[in-house]
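[1] what would the 3D arrangement of this be:
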Amino acid sequence: MSGKPKKNIFADAYEERLAWNKESDEFVKYARYAIQRALDETEGFAEFNELVDYRIDTDPKLPGWLQVQFGRRLLGRPDTDGRHASERGPSLVYSRGPSGEMTVMMFPIKSEVASALEDSLSLRIGYYDYWDLYLGVRQDMRDLIAYAYVTSLDLKPSFGQRMRIRWLRFASHQHVDGKHQFSPLRSGVWNLIKLAFSGTFSGIFRFATPLAIGWFIGRYGTDWLTSWFR
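    Down below sits the predicted model:
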């Protein structure tokens, strides 16, 4: 028998998880300032914030977790029970998973008289270091304010805001009625792959389809794809 000590087979994954946890801990620690600055630079935020306050929350019991939450606003109309209706503002959550992966989720405005079709949108899921998360804050806040304008009963979104949320609803995984749903984009790509290799397409389409899929992943799925190989 060899006298060499055996390597713990769980050690590599454990050390990798600690490294990812450190990155997200740093982000949560310093993200408040980046978020505040990004919101101030976001179109529509100042006008929305005049009527709806927001807060940035962390929780020592939930390491790697941070939430940007907007408060409630009275709608000036009764609900179905005749009481004053209100809507709860949108929120965006950074949440760390058990293996060190980070999920960025966005929740719509909700009220007693109306709500969005989806419970939430997953903006991205993967292994991100501090710098990746930091660089994503500006777009995250743009998405959040656009979501506020699109899902509120009383706001008029700009064309760009409407198009942004339409794209996110198409490209993002969602929770609907408490159940996870894959994005229509992912489902469509898989259907194209099946068609491409099933012989349904012929001639130039059999060559064009893989190229189109590759372009789609390169154009819109870079962060999602590269996060697998970190």
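[2] please make it C-alpha for all contacts and neighbour counts, starting now.
    Will do.
[3] so the residue positioned nearest the centre of the chain is in which element?
    Ranked by distance to the mean C-alpha position of the chain (CA atoms, centre = their mean), the top residue is L123 at 2.1 Å. Element membership for L123, per DSSP states H and E: strand 120-126.
[4] any idea which helix or strand comes after that strand?
    Next along from strand 120-126, by DSSP H and E: helix 130-151.
[5] which residues are contacting whatever helix or strand comes next after that next one?
    Once the chain leaves helix 130-151, the next helix or strand it forms, by DSSP H and E, is helix 159-171. With contact meaning CA atoms under 8 Å, 6 or more residues apart in numbering, helix 159-171 is reached by L121, L123, D143, A146, Y147, Y149, V150, S183, P184, L185, R186.
[6] contacts only, for the residue nearest to the centre of the chain.
    Per CA under 8 Å, 6+ apart, neighbours of L123: T103, V104, M105, M106, L168, S172, H173.
[7] any idea how far T226 is from it?
    Distance, L123 to T226, using CA to CA, to the nearest Å: 15 Å.
[8] with K194 instead?
    Separation of K194 from T226 (CA to CA) stands at 23 Å.
[9] also R142?
    For R142, the distance to T226 - CA to CA - is 23 Å.
[10] list the buried residues of stretch 106-116.
    M106, F107, P108, I109, K110, S111, E112 (16 or more other CA atoms under 10 Å).
[11] just those: which are in strands?
    Using DSSP state E, M106, F107, K110, S111 are the members of these that sit in strands.
[12] so the third one touches A85, yeah?
    Translated: K110. No - taking contacts as CA atoms under 8 Å, K110 lies outside contact range of A85: 10.7 Å.
[13] tell me what the helix ranked longest in the chain is packed against?
    Longest helix in the chain, counting residues (DSSP state H): helix 11-40. Contacts defined by 3 or more CA pairs under 8 Å, 6 or more residues apart in numbering; DSSP states H and E place helix 11-40 against helix 130-151.
[14] also this sequence, please, to line up against the first:
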Amino acid sequence: MARTRQDRRNDFDEFFRTAVATFTEFRDNDPKAEKFQNIYMLNICPGSRAGGTNNRVVEVFWDRRPFETITQGRNWTALTEYGATLLYERDDSGFVIVSIYPANTDNRKPIESSITLDIWLDPIKLKDKSFLKKHWNDLMAYMESTSLDGNPTFLQRQRVSYLRTFKNLVVDNKWTPTKSSVFIREVFKWALTVGLSGIIIYALTQLTQPKTTETEIQLKEVNRNLDTVSKHLDKKSEGNSDLKTISITTDSIAVKTKEILKTIEKQKTK
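    All right, here's what the predicted structure looks like:
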């Protein structure tokens, strides 16, 4: 039986109710989360960070923290870093969009403002803890890679590189196609262009290439044989008038054969 919009909404509501317990468990069981917990503190906000009243949103994010102060005369300003965010948003049809946002400061931001992890996600998948754990690992890798004091492992760097290549980025408030799809499209375009050009060139070559007739092949073979015989006769005919006559006749036939071949070539070029 096909799932309805209400089915999807019910599943998201269940995720909404259990999100705090689920992501708290992920944090407590992840040794790498401890340093961020001490500096930023993890916030799990069903209903969004803006009051918690939006039943379509669940936010999981590392909070802000001051990292430096600057003074100008008698005034001073605290520079602030904002931690990475994992955002779940339910749309009108009950499907879910999952995005992650990088850690950033006012002066230091990656080129993308967010990465879309999943689009049109059926919220029934949000019941699967192993599926949610992947999102948690994406958040942690992104936090390590974009925060000022992050220290991503090799696998975390590869994970973020994968996300930036195979997932949709939002750049300058515009949703962009994946880098992998752009690359594949360009390769396909190149292959199609070069391949088509090659096929056309091959076809034109075959169509315009003169066809060698059986007669022409035989004449060429005769001409080669006559040349060979003529050379032998020239050597033997010294002092022998009969052989010399035969040699001259053979040369004459060879010349005539060459003329016939030239005539055939001219006919083919017309």
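[15] same list (the ones in strands among the buried residues of stretch 106-116 of the first structure) but as CSV, adding distance to L211 of the first structure.
    Formatted as CSV, those follow (distance: CA to CA, whole Å):
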residue, distance to L211 of the first structure
M106, 32
F107, 34
K110, 41
S111, 44
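[16] out of those residues, who's nearest Y130 of the first structure?
    Proximity of these to Y130 of the first structure (CA to CA) peaks at M106, which lies at 19.7 Å.
[17] hang on, the closest one packs against L92?
    Yes - with contact defined as CA under 8 Å, M106 of the first structure counts as touching L92 (4.4 Å).
[18] shared neighbours of these two, anything?
    Shared contacts of M106 of the first structure and L92 (CA under 8 Å, 6+ apart): L144.
[19] aligned partner of V176 of the first structure in the second structure?
    Superposed on the second structure with TM-score structural alignment, V176 of the first structure falls opposite V171.
[20] list the contacts of its match.
    I111, E112, S113, S114.
[21] how about the contacts made by the third one?
    Contacts for S113 of the second structure (CA under 8 Å, 6+ apart) come out as Y101, P102, L169, V170, V171, D172, N173.
[22] relative to K266 of the second structure, which of the residues you listed is nearest.
    For the contacts of S113 of the second structure, the nearest to K266 of the second structure is L169 (64.5 Å; CA to CA).
[23] the closest one in helix, strand or coil?
    strand (DSSP: H, G, I helix; E, B strand; the rest coil).
[24] switch the contacts of V171 of the second structure over to TSV; also include distance to F26 of the second structure.
    TSV is the format used below for the contacts of V171 of the second structure (distance: CA to CA, whole Å):
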residue	distance to F26 of the second structure
I111	28
E112	26
S113	25
S114	22
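[25] ranking those by neighbours, who comes first?
    S114 (22 neighbours; other CA atoms under 10 Å).
[26] please say which position in the second structure P90 of the first structure maps to.
    By TM-score structural alignment, P90 of the first structure lines up with A84.
[27] same thing with G136 of the first structure?
    Aligning on TM-score structural alignment places G136 of the first structure opposite F131 in the second structure.
[28] which non-adjacent residue is nearest that match?
    K125 (6.9 Å; CA to CA, 6 or more residues apart in numbering).
[29] ok so, going back, counterpart of the residue nearest to the centre of the first structure over in the second structure?
    Checking TM-score structural alignment: L123 of the first structure goes with L117.
[30] its match and I253 of the second structure, how far apart?
    For L117 of the second structure, the distance to I253 of the second structure - CA to CA - is 83 Å.
[31] and what of K109 of the second structure?
    K109 of the second structure is 88 Å from I253 of the second structure, by CA to CA.
[32] over to R9 of the second structure?
    Shown here: R9 of the second structure relative to I253 of the second structure, a distance of 97 Å by CA to CA.
[33] what do you get for A141 of the second structure?
    From A141 of the second structure to I253 of the second structure the distance is 87 Å (CA to CA).
[34] look at those two and report which has more neighbours.
    Relative neighbour count places A141 above the other of A141 of the second structure and I253, with 23 against 17, counting by other CA under 10 Å.
[35] the more buried one maps to what in the first structure?
    So, by TM-score structural alignment, A141 of the second structure is matched to A146.
[36] list the contacts for its match?
    Shown in contact with A146 of the first structure (CA under 8 Å, 6+ apart): P157, Q161, R162, R164, I165.
[37] out of those residues, who's the most crowded?
    Ranking the contacts of A146 of the first structure using other CA under 10 Å puts Q161 first, with 22 neighbours.
[38] the second structure: which residue goes with that one?
    So Q161 of the first structure corresponds to Q156, using TM-score structural alignment.
[39] so which residues of the stretch 151-270 of the second structure form helices?
    Along the stretch 151-270 of the second structure, counting by DSSP state H, counting those that start in this stretch, helices occupy 154-166, 179-208, 214-236, 241-269.
[40] in JSON lines, list the ones you listed along with distance to I70 of the second structure.
    Putting the helices of the stretch 151-270 of the second structure into JSON lines (distance: least, CA to CA, whole Å) gives the following:
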{"stretch": "helix 154-166", "distance to I70 of the second structure": "32"}
{"stretch": "helix 179-208", "distance to I70 of the second structure": "39"}
{"stretch": "helix 214-236", "distance to I70 of the second structure": "92"}
{"stretch": "helix 241-269", "distance to I70 of the second structure": "85"}
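[41] L121 of the second structure is nearest to which of those?
    Among the helices of the stretch 151-270 of the second structure, if distance is taken as CA to CA, the winner is helix 154-166, at 16.5 Å.
[42] just to revisit the earlier point, find the pair from the contacts of L123 of the first structure with maximum spatial separation.
    Greatest spacing in the contacts of L123 of the first structure, by CA to CA: T103 and L168 (15.0 Å).
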